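Attaching a predicted model along with its sequence, questions to come.
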Amino acid sequence: MDNVRIDKWLWAARFFKTRSLATDAIDNGKVKIGGDRVKPARTLKLGERLHIDNGSDEWDVLVLGLSDKRQGAPIARTLYEETEESIARRQKEAERRKLFQEPAADFKGRPTKRDRRLRESIDTGE
């Protein structure tokens, strides 16, 4: 395989669950090659360095293989190599998330009256 669209490759390498999510990320400037924004139809070449932000994590990767078919995660990991700085940054961010829980992370949907009363009683110290 000589050339693959970048949106297909991001989907095949399992950075995004769907091709449309990959396309949206590219259009919004969340995927860059060498610091430059690209279009979803741009062909990817071996050895190119990508910066990928999928909303929850950011990766800096080097393209090692090309594929336009989504396969298992072990095969998808052979398509790229993550840089040492990127690994360290993601581990640091994961540790930060573990230590500081988002206050709203426990809420599921809209709070009920009971939830609101409980929260107000905690806030006022009753």
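Received the coordinates, thanks.

Going by C-alpha atoms from here, please, whenever you check contacts or count neighbours.
Noted.

can you give me the strands in this structure?
4-5, 31-33, 36-37, 43-44, 49-53, 58-63, 80-82 (DSSP state E).

and of those, who's closest to Gln91?
Ranking the strands of the chain by proximity to Gln91 (C-alpha to C-alpha) places strand 58-63 first, at 10.9 Å.

Take this one as well and set it beside the first:
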Amino acid sequence: MSTEAVRIDIWLWRARFVKTRALATGFVGKGRIRIGEGSALRRIEKPSTLVRPGDSLTFPLGSRIVRLTITALGERRGPASEARGLYDLHPEED
């Protein structure tokens, strides 16, 4: 398992789910994100929480619930095509 990790607020910003780091910090601070730990989900409330490739995240975005697995951490906030390579979306469940 990789020992590389990055703060959740930085990862959300790099993956382009939020426009600024400040918005990412506020989003995480409101407890809207869940991280998968085995079959259980744990609420994240601290922007300093570290995430790693392989972690699963669940959070509301607009009117939908996003479920994804982190595949890479990224090194910068790049274009959308680069950001899309940082995660795999889970199919929507109806």
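Yep, that arrived. Because the structure is a prediction, the values reported are computed rather than measured.

Would you give the TM-score for this superposition?
Scored by TM-score structural alignment, normalised by the length of the second structure, the superposition of the two chains gives a TM-score of 0.82; 87 aligned residues with a C-alpha RMSD of 1.8 Å.

Helices of the first structure, start to end?
Along the first structure, counting by DSSP state H, helices occupy 6-12, 19-27, 73-76, 84-99, 113-124.

In the second structure, which residue range corresponds to the last one?
Mapping helix 113-124 of the first structure onto the second structure (TM-score structural alignment) gives no aligned residues.

Point out the other helices and strands that that helix packs with.
Contacting helix 113-124 of the first structure under the criterion 3 or more C-alpha pairs under 8 Å, 6 or more residues apart in numbering; DSSP states H and E is no other helix or strand.

hmm, who's touching it?
Under the contact criterion C-alpha atoms under 8 Å, 6 or more residues apart in numbering, helix 113-124 of the first structure has no outside partners.

Report the aligned residue range of the second structure for stretch 12-31 of the first structure.
Using TM-score structural alignment, stretch 12-31 of the first structure pairs with 14-33 in the second structure.

That stretch spans what distance, first to last residue?
End-to-end distance for stretch 14-33 of the second structure: 16 Å, by C-alpha to C-alpha, to the nearest Å.

contacting residues around Pro60 of the second structure?
32-33, 66.

Can you tell me which of the residues you listed are buried?
33, 66 (16 or more other C-alpha atoms under 10 Å).

Throw the contacts of Pro60 of the second structure into TSV and include distance to Asp88 of the second structure, thanks.
What follows is the contacts of Pro60 of the second structure, written out as TSV (distance: C-alpha to C-alpha, whole Å):
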residue	distance to Asp88 of the second structure
Arg32	19
Ile33	16
Val66	11
